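Asker: sequence and predicted structure are below.
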Amino acid sequence: MKHVFPYRLYLVISEEACKGRPLNDVAEMAIRGGVDIIQLREKFDDTETFLQKAISLQNVLRKYNVPLIINDNLEVAKRSNAYGIHVGNSDSPPTAIRESWAACQCLGYSIEYLKQLVNKETLTSDYLGISPIFDTLTKQDTVTQWGLAGLRQIRSITEKPLVAIGNMNAQNAYDVMKAGADCLAVVSAICGAANPEKAAREIRSNIERAI
């Protein structure tokens, strides 16, 4: 059965990305603007610090019924009762996560090569992160810059929900959705915006125009 992934605007948030503003405040503003799923990504925190941020963020998200995804850290995902986890090629593989975390409701997996579209890790995942669509300063250890043509190619190969990430903003949201994305993952264009609620609303509006 095809996994249901109803989300359209996916915020990837970290304390660093919020530029000195409280992470929970930025998340709440973004939700009011149209974000409907949030990933907490804290690559440099120890597990306990990461966990406390996740629990605190959960208290905000539950008020709005917005699911929490944890980036990479399976222990934090489990202990915070997150909705799911997102992993890349250098993290725990989806098959191992399924075996060790039966309660996981949403498992995302980043795609760096076309050949990954037919492996067991992709088949095990609930959605695929296509990263980056365009170059970004947020993540510089990626292999492939997909562009719109690459996204269209991936869309032609798989029916899995596709979450596009990499310099997503209000100006390109419409084109990326039209190229085959099911959802846009945004970092700087919302977290770093002067008004995160307004920024999210503008991106969401262009997503809705495309679907």
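Answerer: Now that the structure is in, tell me what you want to look at. Numbering: from 1, shown residues only.

Asker: going forward, measure contacts and count neighbours with C-alpha atoms only.
Answerer: Will do.

Asker: and the contacts of stretch 180-189?
Answerer: Outside stretch 180-189, the residues within contact range by CA atoms under 8 Å, 6 or more residues apart in numbering are 7-13, 17, 138, 151-152, 155, 161-169, 173, 177, 199.

Asker: hmm, Gln58 is touching Leu68, no?
Answerer: Yes: between Gln58 and Leu68 a contact is recorded at 6.9 Å, counting by CA atoms under 8 Å.

Asker: take a look at this one as well, against the first:
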Amino acid sequence: MKKFGLSLYLVLDPGLCRTHSMVETTMAAIAGGVTIVQLRDKKAGTEGLIRIGRELMDAMSGTGVPLIVNDDIDAAIAIGADGLHVGQDDLPSRAARDRLGRDKIIGLSIEDEAVARKVDPSIVDYVGIGPIFATPTKPDHKPAIGFDGLAELIKIAGLPSVAIGGLKLEHVAPVIKSGANGLAVVSAICGQPDPESAAKRLSDALKTARS
């Protein structure tokens, strides 16, 4: 049975994880309240993703926090990851489901209304909606949609959703007000001097926003 929480979604960035490794950053972030982790590294190649992914799976064992691999289904399968996240230019979600089976988590990036209307809830478990703001961690992103765009796409997609794109601590309240289940962050945790404290501040803000 698939169990996952989108409240605080950490997207790992190897370029930012210099002071703390990706494993160290992940474990500190989980201690601070991160509920799901995505391994994203466009430069590592499949073998590189498998290597770090297996380290992460070993470290995360017993935490109850799922590991999602971005885009690379071969790496996700080899790692034994909990799921896969795909974008509009990646492997089609139906093909991913056929290969992964029913027990794995599949997330899909949504950037506009046309895509949101095509999401198949029998295939996709959650949607990542954005970018809310422009962000240097993903320079090839589509135009920013803001919080109004986020709220509209959440309604259209009708699936559990996580907002992404340049989000920081001060954006927690408007993300939750827009109707998202949570927010995905990169630099708000990766590369911070104390990833655990950074995650805890975000987690506490999420609890406050929902109260």
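Answerer: Good, I have the coordinates. None of the values given here were measured: they were computed from a predicted structure.

Asker: tm score of chain vs chain?
Answerer: Once the chains are overlaid, their TM-score stands at 0.93 when taken by TM-score structural alignment, normalised by the length of structure 1; 209 aligned residues with a CA RMSD of 1.7 Å.

Asker: one step back: quickly list what's touching both of Gln58 and Leu68 of structure 1.
Answerer: With contacts defined as CA under 8 Å, 6+ apart, the residues shared by Gln58 of structure 1 and Leu68 are Ala82.

Asker: so for these two, which sits in the more crowded spot?
Answerer: In this view Gln58 of structure 1 and Leu68 are compared by other CA atoms under 10 Å, and Leu68 has more residues nearby, 26 against 20.

Asker: let me see the contact set for the more buried one.
Answerer: Taking CA under 8 Å, 6+ apart as the test, what Leu68 of structure 1 contacts is Ile37, Ile38, Gln39, Leu40, Gln58, Leu61, Ala82, Tyr83, Gly84.

Asker: can you pull the contacts of the third one?
Answerer: Counting by CA under 8 Å, 6+ apart, Gln39 of structure 1 touches Tyr10, Leu11, Val12, Ile13, Leu68, Ile69, Ile70, Asn71.

Asker: for Cys17 of structure 2, same thing?
Answerer: By CA under 8 Å, 6+ apart, the contact set of Cys17 of structure 2 is Thr25, Cys190, Gly191.

Asker: confirm the last one sits in a helix?
Answerer: No: when classified by DSSP: H, G, I helix; E, B strand; the rest coil, Gly191 of structure 2 is found to be coil rather than part of a helix.

Asker: tell me which of the contacts of stretch 180-189 of structure 1 fall in strands.
Answerer: Residues of the contacts of stretch 180-189 of structure 1 located in strands (DSSP state E): Leu9, Tyr10, Leu11, Val12, Ile13, Leu162, Val163, Ala164, Ile165.

Asker: farthest-separated two in those?
Answerer: Longest distance between any two of those is 19.0 Å, between Ile13 and Leu162; criterion CA to CA.

Asker: neighbour-wise, which of these two wins?
Answerer: Counting neighbours by other CA under 10 Å for Ile13 of structure 1 and for Leu162 shows that Leu162 has the greater number, 26 against 23.

Asker: and the more buried one, what does it touch?
Answerer: Residues Tyr127, Leu128, Gly129, Ile130, Arg155, Gly180, Ala181, Asp182, Cys183 are the ones in contact with Leu162 of structure 1 under the rule CA under 8 Å, 6+ apart.

Asker: now stretch 46-59 of structure 1: buried residues?
Answerer: Using 16 or more other CA atoms under 10 Å as the burial criterion, the residues of stretch 46-59 of structure 1 that qualify are Phe50, Leu51, Lys53, Ala54, Ile55, Leu57, Gln58.

Asker: which parts of structure 2 are helices?
Answerer: Counting by DSSP state H, structure 2 has helices at residues 22-32, 45-60, 73-79, 93-100, 113-118, 146-157, 172-177, 195-210.

Asker: can you report how many residues neighbour Ile77 of structure 2?
Answerer: Ile77 of structure 2: 16 surrounding residues under other CA under 10 Å.

Asker: go ahead and confirm it touches Leu100.
Answerer: Yes: A contact is recorded between Ile77 of structure 2 and Leu100 when judged using CA under 8 Å, the distance being 7.4 Å.

Asker: quick one: neighbours of the residue nearest to Pro196 of structure 1 when sequence neighbours are not counted, just the number.
Answerer: Using CA to CA, 6 or more residues apart in numbering and skipping the chain neighbours, the partner closest in space to Pro196 of structure 1 is Ile190 (4.9 Å). A total of 30 residues lie near Ile190 of structure 1 under the criterion other CA under 10 Å.

Asker: again with Val185 of structure 2
Answerer: Number of residues near Val185 of structure 2 (other CA under 10 Å) recorded here: 25.

Asker: which residue, other than its chain neighbours, is closest to the corresponding residue of structure 1 for it?
Answerer: If you follow Val185 of structure 2 across to structure 1 using TM-score structural alignment, you land on Val186. Distances taken as CA to CA, 6+ apart place Leu11 nearest to Val186 of structure 1, at 5.1 Å, with adjacent residues excluded.
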